[in-house]
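>>> The following block contains a protein sequence and its predicted model.
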Amino acid sequence: MGESTGPAVMALGTLPVLTAAGALVWAAAGPRTTVRRRLGRLARPASVCAVLSLITSFALPKAGPGPGWKLVETAVLLLLLAVVTRWSPRRDLTWALPPGVLAVALWPLPLVADESFLESIGAVAFWLVPAAASVAAGAYPRRQARRRRSAVAEARRTQRRQLSRDLHDFVAHDISGIVVQAQAARFVAATDPGQALLALERIERAGLSALASMDRTVEMLHGPEASTTEPLPDLSRLPTLIADFTSAGATRARLELPPPVARALSREAGRAAYRIVVEALTNIRRHAPGASHATVVFTATAATVEIRVTNDRGTRPGPARRRVARGGLGLPSLTEHTRALGGTLSAGPHGDGGWRLTAVLPATPPKETP
């Protein structure tokens, strides 16, 4: 009877390590395109191997293959723990890791059963260290990969926000001008063909400007090394912007931008100021087409530059226009951008049915002359 059960007991004792090694070989020996997916499926085999190891450790403490084989088994389990921690889904770790850690930490307990309680605790604590190290070895690259994915996702979100701002601030402004000019040309075409021709010329300029903005946006998608288009507009383009806005509709716009105020803003703040004015004028064109006048005033203090864009309600109704869906992302996006520069932005009713947008941007300290 002993001769017949000896080989069976030995085979049972080697079952955990053979199962664990077989699972690792199965995962690593597959095609390169499927290795990662197979590694992510080792949680269940790992838990089965750990349970088998616990059973053989306590059921066959003396009749098993011996401590040497258990060390090999423990080494394979440690490798399996690291792989499972690195590649398995998070939901599988809660039931795959505990039995593996227990199998590594408790396997010497039957061998020291005759020793004192403190020695047994010491043996368990000793083997908990490699188990924790194995889990940490798998958790660190997992954490780094998650951080890289988060960084890539955040970079993509930032790029999408930048593209959205460019499309909204510049392209939408030019398209709005095209719509206004087309409506005006339709009303005067029959009575004053000369004015209709001028409106068509302004439509052409606005269309070219929209194409330039689209080209700049597309260049951003190819990276900074591919950027060959003109830079983003800044305060130097404001006089042209105001003139085009006035010629495109019934609202007359006026700009107050003293040269010292323009020099008080950094390049980035100047570009933000241009975006703010574009957004304010676009909103006037969309929501207050009957406004008779609008003012854009820059005022400088010792530490800030204030921008005020104000329009009245007007007494003349604007051309009839079709209602279009709006995303409403312009002002919130500009508010976020302004805060990132250290400023503030607000908008609200002003006067008798008018509207005012106010932005405050930090001023660049003047350079000291020697």
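Nice, thanks for sending it over.

>>> drop to CA atoms for contacts and neighbour counts, all remaining ones
Will do.

>>> Counting residues, which helix of this protein comes out longest?
For the chain, the helix with the greatest residue count under DSSP state H is helix 117-166.

>>> Which SSE is immediately downstream of that one?
helix 172-188 (DSSP states H and E).

>>> Which other helices and strands does the next helix or strand after that next one contact?
Sequence-wise, the next helix or strand downstream of helix 172-188 (DSSP H and E) is helix 193-221. The contact analysis (3 or more CA pairs under 8 Å, 6 or more residues apart in numbering; DSSP states H and E) places helix 193-221 against helix 117-166, helix 172-188.

>>> next, the one to line up against it:
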Amino acid sequence: MRWRARAGLVAIVVVTLTGIAAAPAFGAPATVPVALTTAAVIRVLSGWPADRRRIALITGGAGLVSLAATAGVVWLDAAGPPAASGWLFGESVGLLILVLLAVRAAPVRPAIVSAGLAGVAVPLLLVRVSAGPPTPAALAGFAVWALFAVLAAVIGLYLRSLDDLRARSVRAARQEQRLRLARDLHDFVAHDVSEMLAQAQAGQILAEHDPEQALAMFGRIEHAALHALGSMDRTVRMLHDPDLGPGLDAVPERGADSPGPDVAAGPAAARTPLPALADLADLTERFSSSGTAKVRLDLDALLHEAERVPRDVSATAYRIVVESLTNVRRHARTASRVEVSVRRLRDDAGHALEVMVTDDARTGTTPDEHQAGGGSAGRRTAGGGARGGLGLAGLTERAEALGGTLTAGPRTPHGWHVTATLPLTLTPSDLSTAPAGA
């Protein structure tokens, strides 16, 4: 940027001195304004795009200088010689460039004023070489140059719209990335941290009566911590690696064999797809071992092979189960049994994946039970989450984006359910091997 500014300054000095030196031969009204207009163009381009706020001031100044020179010629009746036409052509080109740049980059109101002054000055340049009343040829020339000024403004508006569209796209991409990171932190890290909290609370209680079992809790806390570190490492990789799509492509490996933080942070860390249906067994087993509620997983045999389920559907189904189990741990501590069912449905509309998570927590009837998280107290329906874009509300949006649905609410006579239906595309071989009633 510095070398551009210095080169621009040298060019401005050279152009200005050239215009002054040529004034005796072609007339100052022809050479000085074109020198100043050219200097203005050089100044704008040498500072682009950092000096966008000054474009309107520079363009308006060049337009006023040109109009003043034209007014002086008319007032003094001192039209220049035909040889001065080349200088005027250079000035008109410079003014048109300034009009285009001002309309493209300057704030709206200053752009209108400055581009208007410079645009009006362009056709009026013909006055400096025209003597006597206007002729049809002169009027045609005015119209042509006025059309050029309008065309420069239109091009500037088009480029401005492209710049605005590009800026909106960048803002939208950044917002989507922030939401994606928030979902990852909420769906995975929050689940692991809540598991660590539950283990630590249970360990404090067991420490008084069964120290050995309390000591075993530390291994489970370490396991949950490794999962949380893996999730955060994947989130950090998403920030640094532009090739990671919307959170569904290459990510560090999760699971019992996940590397520690020192290994996972390295450039050669193992990478696998996001947790999916195949990871539900490990998820439910860890949940059962970390609390009083036991989880029963019913996974359709056809769905055990990950390649038969679209990756985005599989990952979304896993997230729904994670969020549901996290809510059980937070809001349904009286639950003793949780049922997780993932099966394939087939009807006239096609194939779909149904994900259902239910618990048997009883709704609290006293303030103490409510405080303890009994049943549906304190929960949110799928569409009524308190945190926009996160939790069940965010998962509802993800399910709808896939063409599916997600509902949540209390069960009869007690408990809670989360049910999602996601469209599922299967291959012909899958259809032939699947049971008819699945």
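That came in fine, so what should we check first? Just so we're clear, the structure is a prediction, and the values are computed from it rather than from any experiment.

>>> Just give the TM-score of the two.
TM-score of the superposed chains, computed with TM-score structural alignment, normalised by the length of the first structure, equals 0.82; 355 aligned residues with a CA RMSD of 3.3 Å.

>>> Confirm that Leu422 of the second structure sits in a strand.
Yes: counting by DSSP: H, G, I helix; E, B strand; the rest coil, Leu422 of the second structure is located in a strand.

>>> Show me what it aligns to in the first structure.
Mapped onto the first structure by TM-score structural alignment, Leu422 of the second structure lines up with Leu361.

>>> How about the contacts made by that match?
Shown in contact with Leu361 of the first structure (CA atoms under 8 Å, 6 or more residues apart in numbering): Leu265, Ala269, Thr304, Val305, Glu306, Thr338, Leu341, Gly342, Gly343, Thr344.

>>> could you pull out the strands for the second structure?
251-252, 271-272, 294-299, 337-347, 350-359, 405-410, 416-424 (DSSP state E).

>>> Select, out of those strands, the one closest to Ala23 of the second structure.
Ala23 of the second structure lies closest, by CA to CA, to one member of the strands of the second structure: strand 251-252, at 69.6 Å.

>>> matching residues in the first structure for that closest one?
Counting by TM-score structural alignment, strand 251-252 of the second structure has no counterpart in the first structure.

>>> residue in the first structure matching Leu226 of the second structure?
Under TM-score structural alignment, Leu226 of the second structure pairs with Leu208 in the first structure.

>>> what's the burial count for its match?
13 (other CA atoms under 10 Å).

>>> how much space between it and Val218 of the first structure?
15 Å (CA to CA, to the nearest Å).

>>> got it, and Ser164 of the first structure?
The value you get for Ser164 of the first structure to Val218 of the first structure, if CA to CA is used, is 12 Å.

>>> try Pro108 of the first structure
Relative to Val218 of the first structure, and taking CA to CA, Pro108 of the first structure is found at 65 Å.

>>> Tell me which of the two has more neighbours.
Pro108 (20 against 15).

>>> Now for the spatially closest residue to that one that is not a sequence neighbour: which residues touch it?
Nearest non-adjacent residue to Pro108 of the first structure, counting by CA to CA, 6 or more residues apart in numbering: Ala123, 6.8 Å away. Contacts for Ala123 of the first structure (CA under 8 Å, 6+ apart) come out as Ala105, Pro108, Leu109.

>>> how deep is the first one tucked in, by neighbour count?
Here the neighbour count serves as a burial measure; for Ala105 of the first structure (other CA under 10 Å) it reads 22.

>>> which of the contacts of Leu361 of the first structure line up with contacts in the second structure?
Counting by both residues aligned by TM-score structural alignment, their matches' CA atoms under 8 Å, these that remain in contact in the second structure are Ala269, Thr304, Val305, Glu306, Thr338, Leu341, Gly342, Gly343, Thr344.

>>> can you redo those residues as CSV with distance to Leu200 of the first structure?
Formatted as CSV, those follow (distance: CA to CA, whole Å):
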residue, distance to Leu200 of the first structure
Ala269, 34
Thr304, 41
Val305, 37
Glu306, 36
Thr338, 36
Leu341, 39
Gly342, 41
Gly343, 39
Thr344, 38
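
>>> Tell me, how many residues neighbour Gly64 of the first structure?
Neighbour tally, Gly64 of the first structure, other CA under 10 Å: 22.

>>> I meant to write Leu325 of the second structure there.
Neighbours of Leu325 of the second structure (other CA under 10 Å): 25.

>>> try Leu109 of the first structure
18.

>>> and the counterpart of Thr304 of the first structure in the second structure, what does it touch?
Taking TM-score structural alignment, the alignment pairs Thr304 of the first structure with Ala352 from the second structure. Remark: with contacts taken as CA under 8 Å, 6+ apart, Ala352 of the second structure is in contact with Arg344, Leu345, Arg346, Thr421, Leu422, Pro423, Leu424, Thr425.

>>> Could you report the neighbour count for Pro233 of the first structure?
16.

>>> Which residue in the second structure aligns with it?
In the second structure, Pro233 of the first structure lands on Pro275 (TM-score structural alignment).

>>> Excluding chain neighbours, what is closest to its match?
Ala315 (6.1 Å).

>>> Distance check, the one you found against Ala276 of the second structure.
Ala315 of the second structure is 5 Å from Ala276 of the second structure, by CA to CA.

>>> got the angle between the longest helix of the first structure and helix 193-221?
Going by axes from the mean of the first three to the mean of the last three CA atoms, to 10 degrees, helix 117-166 of the first structure is angled at 160 degrees with respect to helix 193-221.

>>> Helix 117-166 of the first structure: how far from the chain's middle?
Relative to its chain's centre, helix 117-166 of the first structure lies at 19 Å (CA atoms, centre = their mean, to the nearest Å).

>>> Tell me what angle that helix forms with helix 172-188.
30 degrees.

>>> Contacts only, for the aligned partner of Gln204 of the second structure in the first structure.
In the first structure, Gln204 of the second structure lines up with Arg186, judged by TM-score structural alignment. Neighbour list for Arg186 of the first structure: Ala196 [criterion: CA under 8 Å, 6+ apart].

>>> Same check on Ala136 of the first structure?
Here Ala136 of the first structure is in contact with Ala82 (CA under 8 Å, 6+ apart).
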